[in-house]
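Q: need coordinates for the following:
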Amino acid sequence: MSFASELEARLTRYAAIDSQSDPDRKGSPSTEQQFDMLNLLVAELTEIGAADVRLTDYGAVLATIPATAPGPTIAFLAHVDTAPQYHASGVKPRVHRGYNGGAISFPLNPDLVLSPETSPELAKKIGHTIITASGDTLLGADDKAGVAILMTAARQLLAHPAPHGKIRLAFTPDEEIGRGVNPRLPADIGADFAYTFDGGKVGEVEYESFSADGAQVTITGVSVHPGYAKGKMVNATTLAAKLLQALPQTQTPENTHDREGFIHVTDMAGGSSEMTIRLILRDFEREGLAAKGALLQEACARLQAEEPRARITCDIRPQYRNMRYWLETDMTPVTRALDAARALGLTPTTTPIRGGTDGSRLTEMGLPCPNLFTGMAEIHGPLEWISVQDMETATNLLLKIVTP
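A: Predicted coordinates for the structure are as follows:
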């Protein structure tokens, strides 16, 4: 059975809805517009006959596909928010049927070109239906492709029952800002194990992620009229520049790959009186992550010692940890996904995620949750694209996992 038309319709419909999260706002969800997606999913789940459909007070949509046979309770998750790193308002999805292997141009940005030269995976998609945005926004396939896959599979399972255990569905907000997993979510899901559909290349079954911390450095200088500042002013922007220069340039995202971690400055704000610097720290191992935190704190301490008139604070907080630490003690969900992929004729891979998913937190909190592919590529920017056929393969993977 083909799911291509439904997946295309769902993704283009969902992608056009602005549901961008915002790290600077409190609450869950962090933005009101995420309710546009959440409320739509409540209506669609109810319409297709899902049970126990509800929107929690922390902004997650939960639903059940009742069991038709004995088996484990399996949950599937996708997140409704899109990344705050790029424009996500007014997304206009474009559908390119029968991709011919050449360059794809964008009507709203003539200088932008998507081609196999810049995105090698695209060369494998000749003949596929490719969905992109229009050049001035991201597409939002991360993770509305996952949402479309879960909803398509759910409708299929409810319309054409097959033998399977109880299935739980969860659609979370704020994954892109690291706040997608409320402490109550694992118990509210109530599954034996789970999967996020939030991965990239076809065949990827990911059970290892970065460990992650977030950091905020605040530099408070001494504010004086610049005309009379000699010997008195302490310029916070100057100290911020010194701090960034003191960090190892070999440990930035653009200079690391594979299993190398990084220290990444995500944004800076302020002026000569006070500067705030936000960073993320990433490493696959706890020891490496701790070393990066210590390096940042030492750089701040040295700067403080050089300029005692300033006040420099460095706050580091945990975000998530490598899911491998828990999954390697019981590989049941990983093995089940790998077996399902092979049954579909795929050659699965287990490449570590240079990032994290809601599954990282869920696994740490006691709900084992590997991450599975959707087909999304070049995410978080205007070149983002996805193949409808790859989404269809992911949908079939979900169905094979629950009905092996």
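Q: drop to CA atoms for contacts and neighbour counts, all remaining ones
A: OK.
Q: nearest residue to residue 181 other than its sequence neighbours?
A: Excluding the flanking residues, the one nearest residue 181 by CA to CA, 6 or more residues apart in numbering is residue 358, at 6.2 Å.
Q: and the one you found, how many neighbours does it have?
A: Neighbour count for residue 358, taken as other CA atoms under 10 Å: 27.
Q: what's near enough to touch it?
A: When contacts are counted by CA atoms under 8 Å, 6 or more residues apart in numbering, residue 358 touches 175, 178, 180, 181, 196.
Q: if we go to 10 Å?
A: Neighbour list for residue 358: 77-79, 172-176, 178-182, 195-196, 198, 320, 369-371 [criterion: CA atoms under 10 Å, 6 or more residues apart in numbering].
Q: now residue 397: how far from residue 15?
A: 22 Å (CA to CA, to the nearest Å).
Q: elements contacting the longest helix along the chain?
A: Counting residues, the longest helix found in the chain (DSSP state H) is helix 286-306. When contacts are defined as 3 or more CA pairs under 10 Å, 6 or more residues apart in numbering; DSSP states H and E, helix 286-306 sits against strand 211-220, helix 236-246, strand 262-270, strand 274-283, strand 311-320.
Q: I'd like to know which of the ones you listed lies nearest to residue 383.
A: strand 262-270 (20.4 Å; CA to CA).
Q: report the buried residues of that closest one.
A: Residues of strand 262-270 classed as buried: 262, 263, 264, 265, 268 (neighbour count, 16 or more other CA atoms under 10 Å).
Q: structure for this one too, so we can compare:
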Amino acid sequence: MKKVQDRFLEYVKINTTADESTGTTPSFEGEFDLAKILVEELKTLGLKNVEMCEHGYVYATLESNIDKKVPVIGFIAHMDTSPDMTGKNVNPQIVDYKGGDILLNKEKNVVLSPKNFPELKLYEGKTLITTDGTTLLGADDKAGIAEIITAVEYLIEHPEIKHGEIRIAFTPDEEIGEGTKFFNVEKFGAKYAYTMDGGRIGELEYENFNAASAKVVVKGRNVHPGYAFNKMINSMTVAMEYADVLPKHQVPEKTEGYDGFYHLVGIEGGVEETTLTYIIRDFSLEIYKTRLKVLEEKQHAINSKYGMDLVNIEITESYRNMKEKIEPVMFVVDHAKKAMERARVKADIRPIRGGTDGARLSFMGIPTPNIFAGGENFHGKYEYVPIESMEKAVEVIINLVQIYCE
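A: You can find the predicted model right below:
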């Protein structure tokens, strides 16, 4: 049987960096490359109904080996990696961690230190897979893919372990918010599902942000700067004024837990026109809606001040808090917690300060909590994953499918 870390090390070497600018699904050709490899691997293992659709979604079935009827359970992970840092030429390093600093890259002086990342102390005595300091690692979410396939292989090799029908899906473009854009719920056919897309070992999540993006376009009037008196309107200056009137302490770097925020993620422009791009997040639907109103109120205030419509806003809602869809079937969370306990993992139930494919799927009819994949410091060069955490995730999956048969 192939070890989970061996699979993972193969997958991360395939560049699957999502690219929002392409407008295609998948957004990057490398996602197709990984999808094709996964299809062949699943077929070789003997799974049924293995297919890849035209948009790169991979589906497969492990058939039930029991007579009684139990719900069809699904496991989902995404193939793409974050565009925040390159996933090209990933060169993973194996570290038997004894404590202290880890030198990721001597030439660039990139150091993974418990001084900056105190959770590193939790993994003394563990074996870590790190980056070489020049790319992200891709544990988000190739660790999840490796864990699901390794668990399925174990179940195939141990038919004495009883389970119902298990459906698998690997999705593209989760990192740019389009992981479920072409997800075929009917074809997937699971009653309940789990994304293996969480972080630290023990994480179990069924609450996530309500999320939207806002494109704030500010118009100006450009004239020769030498003759601009009472004529020029510098759109960049007006844009800065707009940004400045939003709540200054409700930003990511000053919020935690159940706090929401406004996050300015992009600025582009010149004197004639400037665009501010925001993402808006909150767990409370009521406060989330208030945040969207605040954006519009500030727009109207500035337009009123200048006596013209300089500021225009386009708001796009992204996803909702899956809590309202999970709470009526809380046993899906309880079963996952029990599966962790059997693996001697303490469940850490906390809100996701982000979103997963499961958030949208829950509103598409498949309640889908999120289970840890084991990684830390996603989306950057300090990302790493303990092998022992991945092994525990495999164990949790195996336990979970048995619980649904009890």
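Q: any idea what the TM-score comes out to?
A: Once superposed, the chains reach a TM-score of 0.95 (TM-score structural alignment, normalised by the length of structure 1), with 400 aligned residues with a CA RMSD of 1.6 Å.
Q: what about the residue nearest to residue 181 of structure 1, distance to residue 366 of structure 1?
A: Between residue 358 of structure 1 and residue 366 of structure 1 the distance is 13 Å, computed by CA to CA.
Q: now swap in residue 114 of structure 1 and tell me
A: Relative to residue 366 of structure 1, residue 114 of structure 1 is positioned 41 Å away (CA to CA).
Q: more neighbours, those two?
A: Set residue 114 of structure 1 next to residue 366 and count neighbours by other CA under 10 Å: residue 114 wins out with 20 against 14.
Q: residues contacting the more buried one?
A: Neighbours of residue 114 of structure 1 in contact, by CA under 10 Å, 6+ apart: 102-106, 122, 132, 135, 378, 382-385.
Q: could I get those as a markdown table with neighbour count?
A: A markdown table is the format used below for the contacts of residue 114 of structure 1 (neighbours: other CA atoms under 10 Å):
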| residue | neighbour count |
| --- | --- |
| 102 | 13 |
| 103 | 13 |
| 104 | 17 |
| 105 | 17 |
| 106 | 18 |
| 122 | 22 |
| 132 | 27 |
| 135 | 25 |
| 378 | 19 |
| 382 | 24 |
| 383 | 25 |
| 384 | 23 |
| 385 | 27 |
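Q: picking that back up, and the buried ones among the contacts of residue 358 of structure 1, selectable in PyMOL?
A: Remark: buried members of the contacts of residue 358 of structure 1, expressed as a PyMOL selection using 16+ other CA under 10 Å:
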select buried, resi 77+78+79+172+173+174+175+176+178+179+180+181+182+195+196+198+320+369+370+371
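Q: tally of neighbours for residue 227 of structure 1?
A: Residue 227 of structure 1 has 6 nearby residues by other CA under 10 Å.
Q: shouldn't it be within a helix?
A: Yes: applying DSSP: H, G, I helix; E, B strand; the rest coil, one finds residue 227 of structure 1 inside a helix.
Q: please enumerate the helices of structure 1.
A: In structure 1, the helices defined using DSSP H lie at 4-15, 34-48, 141-159, 185-189, 236-246, 286-306, 324-327, 332-343, 358-364, 388-402.
Q: which residue numbers in structure 2 does the longest one align to?
A: The alignment of helix 286-306 of structure 1 onto structure 2 (TM-score structural alignment) spans residues 285-305.
Q: with structure 1 superposed, average distance for the matching stretch?
A: Its aligned residues in structure 1 lie a mean 1.3 Å from stretch 285-305 of structure 2 after superposition (mean CA distance after the TM-score superposition for structure 1).
Q: nice, that's everything, thank you.
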